[in-house]
Structures are given as C-alpha cells and as structure tokens.
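> missing the sequence, but the structure's below:
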C-alpha cells in the first residue's frame, strides 16, 4: 500500500513522534482510532462467540428430544471446532486481500444463518451441516487469527495487551450468552436459544460495516505507537490461498512451528474441546442443575477476561516461552483434581477451581501470538492462523473422544485425567521453544 501520510501529533499517533508543524488551532483527539477499531473487533468477537457457547447446554436437550447419542452430537461439535481451526488461516489471508470488514461481515452472516436454520433440523446430518459446517466456517473466519491481524495492522506498541483484550472477547461471549442460553433452554427450549444467538450475531454486522477500517493508513494515521519513520506494509497481491499455503510451507520447516502447534493443540483439547463442550453435561451427571453449571462456565469467562488481559500485559514484559510453560503446568494440575470436585451443589473447592482455571483459560494466546510474530515476521498472523488450526484440531478430537468416553464408561473422569497429563507435555514443549531460541 503506497500512501502519503501527514505527520501525526503524539496524542493521535500513540507513541509516534510529534510533528514540528502541528497546527495550533484545533486540539487533537486524545484517543487514537486504533483503540476504537479494537473495541469494534472485541464486540464482533463477542457476537461470534455466542453460538460457540451453546454446545454444552444443547447436548442433553438434543439427546432427550431426538435420542441421538453423546458421541453423535459430539461429532457435530467436533466438526464445528475443526472447521473453526482450518478456516482461520485462510480467513486471515482473505482479510489481507479483500479487507477485514468484508470477511468479518460475511462470517457473522454465516453464523447467523447456521444458528437460525438449526431450529428446523430433524435429522443428524442437518445437525452436522448447520451446527458443524456453517457455524464452524463462520466462526473460524472470526477466530483469533482475526485478532492477530487487527493487532498487527493497527498497533506497534501495546500489542500484547491488545491481543489479550481481543482474545478475551470470545470468553466474554460466554459471559454474555451462556447463562441466558441455559435459562432459555430450561424454560423455552433449545430452539429459542438458537434464535437468540442468530439475532445477536446479525446485530453486530452494521457495527462492523460502519466502524471497522482495514488499515490506519486508510484514515490518514499511523499505527498506534509507530514513529515517523514507519513504512506501511504493501497490500497483498498474490492469491490468499497461495499466500496461506506458502506461509505454512515456510513455517513448517522450523522446529518452533511444530512446538507451538503441538502445545496449542493441547491448549485447545484442554479448554474449548473438553471444558467448553463437556463441563456442563459432566456437572449435570452429578446432579447439578444445567443453569448452575452454565453459570460456573460463564464465571470462567469473566475471570478469563482478567487473566487474558493480564497475560497480554505480562507478555509485553516477560519471556513468552516461560509464561506458556507456567500456564500449561497450572492448567494440568487443576484438571487432574476436577473429577473429585463435582457435586449436586457448588462447594468451595469447585469455586476455587473455577477461579484458578478461569484465570488460565486462554491466557496462552498472547504469548503464542508474540512468538509467531517474533519468528515469522509479517506472516506472523497467518502462521498463527495455522497454529490456531492445530488448537482447534486438538479441541475437535477431544470433544468427540470425550463424548465416546461418556457413552462407554458412563463418566468423563478419564477425559479430565488425560487432559491433565497432556498439559504437562505442553509445558515441556513450551520450554523447548525457549532452549531452541537461546541456542540460535
């Protein structure tokens, strides 16, 4: 992108260099436009997260109404999660080629269509199509690679903090929707809950079209924190799919990529794949009311908002590799003790687990984004999309596997224990990334 930019005053340009020719007749805006863009992205991510919060409160109602097994329903959920991950890297490249607002608007419309059409289903394949394919592709286009793209384009300073805030948008989606959806399912049925999510995703589209700009240069600004010597990146001219595959081919030749992808697969398996999908039905198996269990999962979303933003702040100041190792180790310990905490009512040990686990829910994202930027430069957002694909592949596998474990053993205990062991492996992989970089 070639565009002549006028020098920006420091109040509008973040940490940029003040212009010696700044006019004195008009006071500059105190808030850089990048923060407004980040706010719109946050709201869009919240809207996209709505339907992704529903699997855990839909499993039992669909099982009771249609007689479908937990494994069958979990397969649709697993496909949703897998497509979410596989779509992400291509969506990131499409944003580079066609613009953020176009891709995000289309994704929200697809999510709305998928959730709305769900109310008409009466066969298993329709569940797979609507819940698995349509919502999976739509939400994948609104994945964390979207957050990485916005962060890379609009911010030079505070990237860790901003990535933490945007990452927390998905958890906030759970906070906003999950208790309401659980109450709607309990009192009005799962179809009403689907329509609420359909409307919520659709309502975000006008906001995206109106306020979400693709580049700061489009409105005559530099990214937040950029100096006067900042050179805008060239717009992508090659095919989006070709660029995405080329970025993967280059990254896949490095050990760092496989360590990040492997550890992030375990992150997905132990968070959205297992906890996000099966915590509510697992708690219900022990006699806990669905709205109560859903509220606990929503509380994780509240705490994640704090934990992920704090993780972004820490990522700006400390070694991202060591942060990842600590996060994975603590998560693994918490999952190992979870089977002993389920009961008909919420006891203090369960509340302690919720607080502990919530602060760690997706705290892994800001340091993982930072490592992708560090090692893969301008392709960092696209490479992170592929790392996110591995996250969702892990989540997809365990979402399906945990449903089978429940069908064959009658409990989820083996799934919680296995996830705890995997998290210990992820901690070791994160430390290996550190040794690899130090050796170089």
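Nice, thanks for sending it over. The model shown is predicted, which means the values in this text are computed figures rather than measured ones.
> going forward, measure contacts between C-alpha atoms and count neighbours the same way
Fine.
> quick check: residue 222 vs residue 148, distance?
Residue 222 sits 18 Å away from residue 148, going by CA to CA, to the nearest Å.
> so if I had to pick from the two, which one is more boxed in?
Taking neighbours as other CA atoms under 10 Å, residue 222 and residue 148 compare with residue 222 leading, 32 against 27.
> pretty sure that one is touching residue 216, no?
Yes: between residue 222 and residue 216 there is a contact under CA atoms under 8 Å: 5.7 Å.
> who touches both of these two?
residue 154 (CA atoms under 8 Å, 6 or more residues apart in numbering).
> just give the nearest non-adjacent residue to residue 45, would you?
Once flanking residues are discounted, residue 45 sits nearest to residue 169: 5.3 Å by CA to CA, 6 or more residues apart in numbering.
> alright, now check it against this:
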C-alpha cells in the first residue's frame, strides 16, 4: 500500500461535508417552520384573532411545506440542490421579515403560510433523501437519521430563544431573527453544497471506484416529472399505505403537538417559555431516537419499525391530557423523553421503504408521501384549534390522535416488500 493511498483513505470524504451543510440548512428550516408555535398567544393578544384563525395560517404553511416537497425533489434533479436550497432560504427571509408590517390575518396567511411554507418545504425531508441518494452508498440509514434529527435540533435551537423574544422584545423581534438567520445560511450553502460527487472529482461514499452517480437532468420539467412519478406510484398499494400512515404521523407531531403543545400547556397555567423549553427538550431526545432509528433501518425490516413507533406514539398521546399542570412535573418530563425518542423516528424507515419499493424514483415518491404528512398535519392543526375554540380544551384532539396512530401501525404492517408492488 502506497503512502498516497493511505493519505487518501485518511482524508475525510467530501460526502460528510455535504451532509454537514445539509444539516445546517435543514436545522434552520425546522426552526423557521416551528416558529408559529410561539406566536399563537402573542398574536391572539395583540390582534384579537382566534386560535382557529391563526391555525389557518399554520395549516397553509404545513400544507405547502409538504406539497412543495415532491416538486422540490424534481427541481433538485433539474437545477441542482444548491440553487433550490439557496432560493428557498431567501423565500423564508422575505416571508418572515414581511410579517412585522402585517395588520390583518390574511397577511399572516400570505407571509407565514405561503412564503415561509414554500421556502421550508423546499428544504424538507426530500432534501435528506436526495443528499443520501447522491452522496452515500454506505451509511445511508444513519446519515438519513442524522439529517432528519436536524429538524429536531432546529426546534432545540430556535424555540426557547424565539419564545423569550416573543415574551420580551415582542413577536416582531422573533420574526426578524428568523429572517436574519435564513440570510446567514445562504452563503454557506452556495459555497459548500455540491450537487453530485463528480462535481468535486470523487464518488459517493462507499461506491465502487469509478462509479458515476451523476445522471443527466430529466428532459421534462420538474412539475411534469413529479406528477408522472405520482401517477405511477399512486397505482400501487404500498404508496397509499405509506402516505396514509405518514399523514397520521404529521397529524400527531407537527400538526398537533408541534403547533398546540405550547398553548395547551399555557391553558393549564404553564408559562409559555417553560412550555417552549419542554417542546425543545423533545428535540434533544428526538436526535438520539432518529439516529438510532436510522441505524436500525439498515438492519431491521423498516415496516416492523414503523409498527412499533406508531403503537408507542398512540399510547403516549392518550396519556398526555392527564399530565398537563402549571409546573413541569416529573410525569410530564417522562412523557417528553418517551415522545421525543419517537418524534420523527418514523422518517428513516419510511425513506428506506420508498427507496426499496420505488428505486430511482424513491426520493420523488417520498416527496409525495411527505406531502401527505403535511396535509395530515394541516388538518390536525386546524381541527385542534377549532376543538379548543368550541370545547374549551384539547383533550378530544389528543385522544383522537392516539387512536389514529394505532391505525397507522396497521397500515404499516400491510406494506409489501420490494418486488411485490401489487397494483391497486
């Protein structure tokens, strides 16, 4: 073995640098998207808007966050990850910054719902699938887990700070902080993110020497490709089981807990900052849970993992209504730890199943599956807000989400393996 060969092996593979930049971008996107959770109470107090009205803006954000994903995946195939992610960060900066001038609820829907939803949706989990497909052959599962965990870390970094800003300097300071943070990340993405290993004269990590991962950009435009893949996948049963289960995943996480945990805790006398810290604490444990899930997805049948995750999540949500108090009691902390480990642990096995069943179209298919995740989240966000407006509490929403999670476990169990894509 020559010294040159030894030095090459010791050098850090460029795929890890790409993964690190993707981690930062995804971290920011998660923090930006989660910001409305700390704005509900301040906006309600300043403008007199109901939680149902504010939740409508959150729902538009969630829907676009999801439905943008498959088109973003196709755009990344056509124009490259670097251009798409950079433009997405600029959209977030504009949308968040403009909220400081709003005076009507439709402007909240436009800024946080449409602009921030489109921007963060372009950096959603399809970005994870695209990075891992192009840059990794070895360690795909664990890298998927690490990048997915960036979403939890975004909550951890942003929510407590934004909650403090919303209660102190005011919600406008929180919005401007998000806008500035998005702008700071743009140069980093443009400088360090690369679309393919061949762009820097290397191959994907774990690929055979000389293997070329770059594919010619599709001839059709991104929208046509995304819709073509959807039409093909929608004719198979696994797609509907994956999409249905992931819709429930979104409803029970981003839509319900991510949006309404803070105001629900505040209803029981808990300070908003304390509730934000608890939600951020979910993010800490989610990092461990998601990385472990990625590692397990390389070793265990992914659909079995999904069944376990959904059952445990459903049972924990059914217990939650009895845990709310004015203080963070030990029982609530136990829930936070348990629920945090399961928060987005569903993502690595879902990505793995899309890749196994749909091959080269797996990232775009996952984009549509993720779209269903966000539609479910949007429905849950509005439904929970209306439940609170009409019944004075969230209990029905928690119990309903728990039952749906058990249904998602059944759908996951029904997913057939690769090579068994029976038509609907």
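Done, it's in. Computed from a prediction, not measured in an experiment: that's the story for all the values here.
> where along the stretch 51-200 of structure 1 do the helices fall?
Assigned by DSSP state H, counting those that start in this stretch, the stretch 51-200 of structure 1 shows helices spanning 55-66, 70-98, 100-117, 124-127, 135-140, 144-154, 159-187, 190-211.
> buried residues in the third one?
By neighbour count, with 16 or more other CA atoms under 10 Å as the criterion, the buried positions of helix 100-117 of structure 1 are 100-101, 103-105, 107-117.
> same thing with the last one?
In terms of neighbour count (16+ other CA under 10 Å), helix 190-211 of structure 1 has its buried residues at 190-205, 208.
> do the shortest one as well
When burial is assessed from 16+ other CA under 10 Å, helix 124-127 of structure 1 yields the following buried residues: 126-127.
> can you check which part of structure 2 it sits on?
Aligned using TM-score structural alignment, helix 124-127 of structure 1 spans residues 105-108 in structure 2.
> next, the mean deviation of that stretch compared to structure 1.
On superposition with structure 1, the mean distance recorded for stretch 105-108 of structure 2 (mean CA distance after the TM-score superposition for structure 1) is 0.7 Å.
> what does residue 358 of structure 1 correspond to in structure 2?
Using TM-score structural alignment, the equivalent of residue 358 of structure 1 in structure 2 is residue 340.
> give the contact list for its match.
Residue 340 of structure 2 sits next to 281-286, 289 when contact means CA under 8 Å, 6+ apart.
> over to residue 98 of structure 2?
Residue 98 of structure 2 makes contacts with residue 111, as judged by CA under 8 Å, 6+ apart.
> again, 10 Å this time
92, 107-108, 110-112, 115, 172, 175-176, 179 (CA atoms under 10 Å, 6 or more residues apart in numbering).
> also residue 37 of structure 1?
When contacts are counted by CA under 10 Å, 6+ apart, residue 37 of structure 1 touches 43, 150-151, 154, 208, 211-216.
> turn those residues into JSON lines, columns for distance to residue 29 of structure 1.
As requested, the contacts of residue 37 of structure 1 are exported to JSON lines (distance: CA to CA, whole Å):
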{"residue": "43", "distance to residue 29 of structure 1": "22"}
{"residue": "150", "distance to residue 29 of structure 1": "21"}
{"residue": "151", "distance to residue 29 of structure 1": "21"}
{"residue": "154", "distance to residue 29 of structure 1": "17"}
{"residue": "208", "distance to residue 29 of structure 1": "22"}
{"residue": "211", "distance to residue 29 of structure 1": "17"}
{"residue": "212", "distance to residue 29 of structure 1": "18"}
{"residue": "213", "distance to residue 29 of structure 1": "18"}
{"residue": "214", "distance to residue 29 of structure 1": "20"}
{"residue": "215", "distance to residue 29 of structure 1": "18"}
{"residue": "216", "distance to residue 29 of structure 1": "15"}
